[in-house]
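J.: Compute the structure for the input listed below.
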Amino acid sequence: MIFPLRLLPLLACAFLTASLHGAEMLDYEGGSYLIYRVDKDDRPRLQLAWLDEGGKPLHDFNGLSRQLAARGRHILFATNAGIYEHGPRPCGLTICVGQELVPLNLKAGEGNFYLKPNGVFYLDDQTGPGVMDAEEYARSGLRPRLATQSGPLLLRRGVMHPAFRENSPNKRLRNAVGVRKKDGQIVFVMSDREDGVKGRVTFHQLSRCFLHLGCEDALYLDGDISSMLIQPEPGVRFTSNTFAAMFFIAE
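T.: Below is the predicted model:
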């Protein structure tokens, strides 16, 4: 994760304010998390991108940054979206700027993406954001501006995925997205990459964190590859990585 230098001395605080309602560091039930919130007024600025203008994958934050720079813009916030397969191609539903680039995937398989129920995070500019079971989404008739499918579904209506165990030994770097029940705030959460102990959490811990933040619906995005940018300096080069779709806000 990259922060502007002027914010680095503040990271020890429980709450960190930055533009676009900014970022927080939260310690909760043995885990350490970076949190980025998108309020209602900022929803139109949240975007999802996978391909460049030539139809090729952007691959990582460097590809996204180059594409934005060509338009005279730069990243304010970015994080990786759902799990991908060879390509990199998203494993499931991907909608960018209202265009479905990858269809909903309801197949069975191995790995986190296929740990049913999996789910979809979506954002419709009229009805707002949401997270739902992928099969529920298939019946919904929704046509959102952006959407990503991933798995497992952490929470639906406040109920945790049945496979999660409080005493699980499987602690990893993880990121996810949720929607706060009281006001539809979009909440991105990533465990702290820099903390080798508290930054490695279970699915159960991550789900509990979202409940603490007031989110009853939340979707896991990915694991060890996960990264998040908060106001990086324009023109900086980022560590190479491999993502498929990426959420971002730019100016």
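J.: all contacts plus neighbour counts: C-alpha atoms, from now on.
T.: Fine.
J.: Run through the helices of the stretch 51-200 of the chain in chain order.
T.: Ranges of helices within the stretch 51-200 of the chain are 61-69, 134-140, based on DSSP state H, counting those that start in this stretch.
J.: Of those helices, flag the one that's most buried.
T.: Burial of the helices of the stretch 51-200 of the chain is given as mean neighbour count (mean count of other C-alpha atoms under 10 Å); helix 61-69 ranks first at a mean of 18.
J.: and that helix, how far from the chain's centre?
T.: 18 Å (C-alpha atoms, centre = their mean, to the nearest Å).
J.: Here is the second sequence; please produce its structure so I can put it next to the first one:
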Amino acid sequence: MIRPIAPAGAFLLLAACASNGSIDAACRDIRFEGSRFTVCRADPQKHELMLVDKGKDGRPMRDFTGLEPRLGPRYPRIAFAMNAGMFDASGLPIGYYVEDGAEQKPLNRRPGPGNFHMQPNGVFWGDAKGWHVATTDDFAKNKPDHVRFATQSGPMLLIDGQLHPKLAENGTSLQVRNAVGVGLNGSAWFAISNEPVSFGRFARLFRDRLAAPDALYLDGAVSRLWDPVSDRLDGGAPIGPIVVAFQTR
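T.: As a prediction, the model looks like this:
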């Protein structure tokens, strides 16, 4: 499967601004159970994570091209960026969302259809202690006093090393998907499939290859990655919130 890329003009603009040779590779292509994936590691000793949704004009960006005016001088330090949670028709998150310490959407615990509401769903967040993935219920019970960033999505793929109880080992629903998991050493792993895969295979990637006991599904079909170091810029449908990894050293 060939992933769509952004228009040439947008690609050249992003590449010229961010590929300055001083950013180390954080993403790599791998094979797992016969399927192709790209995995990106954010190292807490080397990277800083940030969530962004609205651009400098205050409206949802819907694409990676809005990052430069939004981030300003931090923009050249981007190691990678990926869509980071489900959103409504306008591009706003449908679940709990915190950006720069400010809560923009409350925790969503309403029942409903679709992947987001497949219980248990979960939250990926950062605080003074590091980066975390947990079920929505666990997060609500142990919510820290200050959350630096957070995005709620669903379903959970892994909970304490176990597949989500409603996920088949290798179901018939195949999509290009992306997700996040946190390893035992505190690293955050972001993965995107480079071909349609099942939920079960995607979950096992985090458990068996990336050693991340807890992993959260971010989205499918619209999943996109920007990796400036490898000149990869996925195009496609408009997206919502974006997670950005900055290299700090």
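J.: Quick check: TM-score for this pair?
T.: Here the superposed chains carry a TM-score of 0.83, computed using TM-score structural alignment, normalised by the length of the second structure; 227 aligned residues with a C-alpha RMSD of 2.5 Å.
J.: would you turn the helices of the stretch 51-200 of the first structure into TSV with distance to R208 of the first structure?
T.: As requested, the helices of the stretch 51-200 of the first structure are exported to TSV (distance: least, C-alpha to C-alpha, whole Å):
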stretch	distance to R208 of the first structure
helix 61-69	29
helix 134-140	21
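J.: okay, stretch 97-109 of the first structure sits on what stretch of the second structure?
T.: Taken onto the second structure by TM-score structural alignment, stretch 97-109 of the first structure occupies residues 100-112 there.
J.: what's the following helix or strand after the helix ranked longest in the second structure?
T.: Longest helix in the second structure, counting residues (DSSP state H): helix 8-18. As assigned by DSSP states H and E, the chain's next helix or strand after helix 8-18 of the second structure is strand 27-32.
J.: Which neighbouring elements make contact with that next one?
T.: strand 35-42 (3 or more C-alpha pairs under 8 Å, 6 or more residues apart in numbering; DSSP states H and E).
J.: buried set for the strand it packs on?
T.: R36, F37, T38, V39, C40, R41, A42 (16 or more other C-alpha atoms under 10 Å).
J.: Out of those, the closest to D234 of the second structure would be?
T.: D234 of the second structure lies nearest to T38 out of the buried residues of strand 35-42 of the second structure, by C-alpha to C-alpha, at 12.1 Å.
J.: Quick one: map the closest one onto the first structure.
T.: Using TM-score structural alignment, the equivalent of T38 of the second structure in the first structure is L34.
J.: Isn't its match up against V177?
T.: No. The pair L34 of the first structure / V177 is not scored as a contact, 11.8 Å apart, by C-alpha atoms under 8 Å.
J.: just to revisit the earlier point, which members of the buried residues of strand 35-42 of the second structure are the farthest-apart pair?
T.: R36 and A42, at 20.0 Å, using C-alpha to C-alpha across those.
J.: got a list of what the aligned residue in the second structure for M190 of the first structure touches?
T.: Superposed on the second structure with TM-score structural alignment, M190 of the first structure falls opposite I192. Under the criterion of C-alpha atoms under 8 Å, 6 or more residues apart in numbering, the neighbours of I192 of the second structure are F37, T38, V39, V176, R177, N178, A179, S223, R224, L225.
J.: Make TSV out of these and add distance to N142 of the second structure.
T.: Shown next, in TSV, are the contacts of I192 of the second structure (distance: C-alpha to C-alpha, whole Å):
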residue	distance to N142 of the second structure
F37	33
T38	32
V39	29
V176	32
R177	29
N178	26
A179	22
S223	30
R224	31
L225	31
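J.: if I pick the residue positioned nearest the centre of the second structure, what's in contact with it?
T.: Of all residues in the second structure, the one closest to the mean position by C-alpha atoms, centre = their mean is A84, 3.8 Å from it. A84 of the second structure makes contacts with L51, T151, L218, D219, G240, P241, I242, V243, as judged by C-alpha under 8 Å, 6+ apart.
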